[in-house]
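> no sequence on this one, just coordinates:
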């Protein structure tokens, strides 16, 4: 019988607290379950001018650290601030820049989960003699038939299992996800019940190191943009562009070309510095090459299997055939998918379970 991971009492848990409602309630729930809880806020990034806008909806600000500290005070648990700015710069920001410079569209939150929360913090928690770490992610962990399994969160609108596909058995054995078994309304109710001052705080919506969402300005400041050509699928030059990092697959706005029909970015080549544009129907593809594939359990498929594949964070998983290979996998969808974007994650689901995932290398060429 399926059984969600039991939260044993009197064990120590380090809770990664961002200063938001979800991680705060995670800490509250664990204290209610009898754990010895420590709150840790990681200082990932500081605004270069030292100023964070009042309408900032990311995390990492001084206000967020103070919110986490106040919650820990309200819960009567210790709070620590861990400076990981250097690690974050190396593993997340530099990755973000290199991906855009290579014509790919990265998901920095996945890199942060893989390298910071569930690697650096997990290892650092040993110094506090912690048995587990916990986060406010909306996902669930089950232990069944000798394997830890990652499942979607109960709240389908908030599910974050997509960004956790890189986890393995050793990590899952030491991770608790208390909020994943509840919907968002229940989490806010818990916050009110606990008397937490931030019960109605808005969810973060932005990339934490780009608090205004102006990633073009960030790229201009931190990387070199080399101009190139805007071309159609046959290579005909239609105009020029300031640099491949300014574009993503499916983009319509900001192309700067007059046309009788709407034009979209359909392909980006960092090598030739060409950005290919075309009508909307040229965005649809059926097959994907996936690289850097991770399977969460030891039940690794060696032959084609039918799955549901999700190719971006805010999209639904769609029926596909997963064809494992030595160097990754191919995905073949039952229906063509729009704007398949290199650099984004392709995550593999069987029902509610994440069996693995990888990064989109490129769509498999076909007729448009």
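Noted; the coordinates are in hand. Just so it is clear, the model here is predicted, and its values are computed rather than measured.

> C-alpha only now, for contacts and for neighbours.
OK.

> thought residue 82 was touching residue 43?
Yes: here residue 82 lies in contact with residue 43, judged by CA atoms under 8 Å, at a distance of 5.9 Å.

> Neighbour count: those two, which is higher?
Each of residue 82 and residue 43 has its neighbours counted (other CA atoms under 10 Å); residue 43 has more, 20 against 13.

> Residue 360 versus the more buried one, what's the distance?
In this view, residue 43 and residue 360 are 30 Å apart by CA to CA, to the nearest Å.

> which stretch of helix or strand covers the closest residue in space to residue 148 that isn't next to it in sequence?
Take residue 148 and drop its neighbours on the chain: the residue closest to it by CA to CA, 6 or more residues apart in numbering is residue 142, 5.6 Å away. Using DSSP states H and E, residue 142 sits within strand 139-144.

> continuing past that strand, what's the next helix or strand?
Heading C-terminal from strand 139-144 (DSSP H and E), you reach strand 147-152.

> Sort out which residues of the following helix or strand past that following strand are buried, please.
Going down the chain from strand 147-152, the next helix or strand is helix 169-172, by DSSP H and E. Neighbour-count burial for helix 169-172, counted by 16 or more other CA atoms under 10 Å, picks out 171, 172.

> And for stretch 135-144?
Those buried within stretch 135-144 under the rule 16+ other CA under 10 Å are 135, 136, 137, 138, 139, 140, 141, 142, 143.

> Need the contact partners of that stretch.
Outside of stretch 135-144, the residues within contact range by CA atoms under 8 Å, 6 or more residues apart in numbering are 1-5, 15-17, 22-26, 148-155, 158-161, 172, 176-181.

> how does it look with 6 Å?
4-5, 15-16, 22-23, 26, 148-153, 159-161, 177, 179-180 (CA atoms under 6 Å, 6 or more residues apart in numbering).

> How far does it sit from its chain's centre?
Relative to the chain's own centre, stretch 135-144 is displaced by 15 Å; criterion: CA atoms, centre = their mean, to the nearest Å.

> tell me the secondary structure for the residue nearest to residue 304 when sequence neighbours are not counted?
In this structure, residue 304 finds its nearest non-sequential neighbour in residue 323, 4.4 Å apart by CA to CA, 6+ apart. The assignment at residue 323 comes out as strand when based on DSSP: H, G, I helix; E, B strand; the rest coil.

> OK, contacts around residue 323?
So, once contact is read as CA under 6 Å, 6+ apart, residue 323 ends up touching 304, 329, 330.

> Second structure for comparison follows:
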């Protein structure tokens, strides 16, 4: 086996004794493969685990996707090359119920789902983490680009050093108990360095492209997956202007998202955008761009990773920075306790943002120059426009 001193790569300190068993979640990509390899070369008793999340059955018609087919074979080949055991666990039914069914139902309800968060929340960091403990793991490591830093009050979640690869938005629902057990060895590394190490180790995945789409959605065609999972559930309805005028018909709300401009099928002199989806009445509400501006969000299923109690922080009107899309930078905002919110939790944006939709996540970050620490987040249950 390769000696880590023979290559230019960091020795990983996971905060558990050398020789301790570490379970590594392996998707078959370069990130988790390098994570496992570095843990092994740094002296840990590594066990690689890959989840088989689905086959290519009625709902899925996509090749080369995460945790299916070739990816499982790639994870096995890396494990064999590095000399540690590798197991494949059949989580297909759990993934289907916890992620894919939720995806379909969320779209049918007129909201915008984020299945990658649900997968981390309900499968990888819940069921797999419990399996890792059953396997005798002192910790579980993943290839996510995010940092775990031990602060004065315990482990903290912080944004990745490589801002272009930061995955903190998708991990906001990680709990404090889970964070005690999880490790993220790549959080301090740029992606180019990870690929370089993979190449130097001769891993078969060194040049493997990153996955760009949601793993079970072929070519970004969300509606086709929903229609396969819920045949006949999409019903046509009216396209209605925010002023109440009926402007046309649509084939089903699942074909639209808040902020969408193209493909509306209605023509006016001014550009129109999808402002809101009224699934109960099968209506797509459209309007001018300024109608998209949102100033307040009501949240549900909030996770708090900051110090103290999250509800106290909200009642105090604590200043934070928030992201409502993974690709947007953190923006100034305040946590609020709003009695009109179903759960009490609300966020007021310092400057209104457009394209904010129920079903998306609102992630809290520290209100400092770096906006570095992840304080938690919640799912957007409702919005209030700036007007």
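Nice, thanks for sending it over. Quick caveat: nothing in here was measured; it's all calculated off a predicted structure.

> After superposition, what is the TM-score?
The TM-score (TM-score structural alignment, normalised by the length of structure 1) is 0.94; 362 aligned residues with a CA RMSD of 1.7 Å.

> what do we get in structure 2 for the residue nearest to residue 304 of structure 1?
Structural alignment (TM-score structural alignment) places residue 323 of structure 1 against residue 336 in structure 2.

> What ranges does the stretch 201-350 of structure 1 have for its helices?
For the stretch 201-350 of structure 1, applying DSSP state H, counting those that start in this stretch gives helices covering 215-222.

> which residue numbers in structure 1 go with stretch 169-186 of structure 2?
Stretch 169-186 of structure 2 lines up with residues 162-179 of structure 1 when matched by TM-score structural alignment.

> Please work out which residues outside that stretch touch it.
In contact with stretch 162-179 of structure 1 (CA under 6 Å, 6+ apart) are residues 26, 110, 132, 133, 134, 135, 136, 138, 294, 296, 356, 357.

> So which of the residues you listed are in helices?
Counting by DSSP state H, these place 26, 110 in helices.

> Please tell me how far the residue nearest to residue 48 of structure 2 when sequence neighbours are not counted sits from residue 74 of structure 2.
With sequence-adjacent residues excluded and distances taken as CA to CA, 6+ apart, residue 48 of structure 2 is closest to residue 86, at 4.5 Å. Applying CA to CA, the value for residue 86 of structure 2 to residue 74 of structure 2 is 11 Å.

> what about stretch 296-312 of structure 2, how long is it end to end?
19 Å.

> Buried residues of that stretch, list them for me.
Those would be 296, 297, 298, 299, 300, 302, 303, 304, 305, 306, 310, 311, for stretch 296-312 of structure 2 by 16+ other CA under 10 Å.

> all strands of the stretch 201-350 of structure 2, in order?
Under the criterion DSSP state E, counting those that start in this stretch, strands of the stretch 201-350 of structure 2 are mapped to 237-241, 246-250, 273-278, 283-287, 294-304, 319-323, 331-337, 345-353.

> Any figure for the gap between residue 207 of structure 1 and residue 214 of structure 1?
Distance check for residue 207 of structure 1 against residue 214 of structure 1: by CA to CA, it reads 10 Å.

> Between those two, point out the one with more neighbours.
Per other CA under 10 Å, whichever of residue 207 of structure 1 and residue 214 has more neighbours is residue 207, with 17 against 11.

> residues touching the equivalent of residue 276 of structure 1 over in structure 2, list them.
Matched to structure 2 by TM-score structural alignment, residue 276 of structure 1 sits across from residue 285. Residues in contact with residue 285 of structure 2, defined by CA under 6 Å, 6+ apart, are 240, 241, 274, 275, 276, 277.

> Residue 123 of structure 2 corresponds to which position in structure 1?
So, by TM-score structural alignment, residue 123 of structure 2 is matched to residue 116.

> now swap in residue 214 of structure 2 and tell me
In structure 1, the residue matched to residue 214 of structure 2 (TM-score structural alignment) is residue 207.

> centroid residue for structure 2?
Residue closest to the average C-alpha location in structure 2 (CA atoms, centre = their mean): residue 170, at 2.7 Å.

> quick one: contacts for residue 355 of structure 1?
295, 296, 348, 349.

> Trace the last one over to structure 2, please.
Which is residue 349 of structure 1. That one, residue 349 of structure 1, aligns with residue 365 by TM-score structural alignment.

> Enumerate every residue touching its match.
Counted by CA under 6 Å, 6+ apart, residue 365 of structure 2 has contacts 320, 321, 322, 371, 373, 374, 375.

> Recalculate using a threshold of 8 Å.
Residues near residue 365 of structure 2 by CA under 8 Å, 6+ apart: 320, 321, 322, 330, 371, 372, 373, 374, 375, 376.

> Compute the distance between it and residue 334 of structure 2, please.
Residue 365 of structure 2 sits 11 Å away from residue 334 of structure 2, going by CA to CA.

> Spell out which residues are contacts of both of those two.
Counting by CA under 8 Å, 6+ apart, the residues touching both residue 365 of structure 2 and residue 334 are 320, 321.

> if we can go back for a sec, tell me the counterpart of the residue nearest to residue 48 of structure 2 in structure 1.
Under the alignment by TM-score structural alignment, residue 86 of structure 2 pairs with residue 79 in structure 1.

> what's the answer for residue 225 of structure 2, then?
Counting by TM-score structural alignment, residue 225 of structure 2 lines up with residue 218 in structure 1.

> Pretty sure residue 210 is one of the things that match touches, is it not?
Yes: contact criterion CA under 8 Å: residue 218 of structure 1 and residue 210 qualify, at 7.2 Å.

> what's the counterpart of residue 308 of structure 2 in structure 1?
With TM-score structural alignment defining the correspondence, residue 308 of structure 2 maps onto residue 299 in structure 1.
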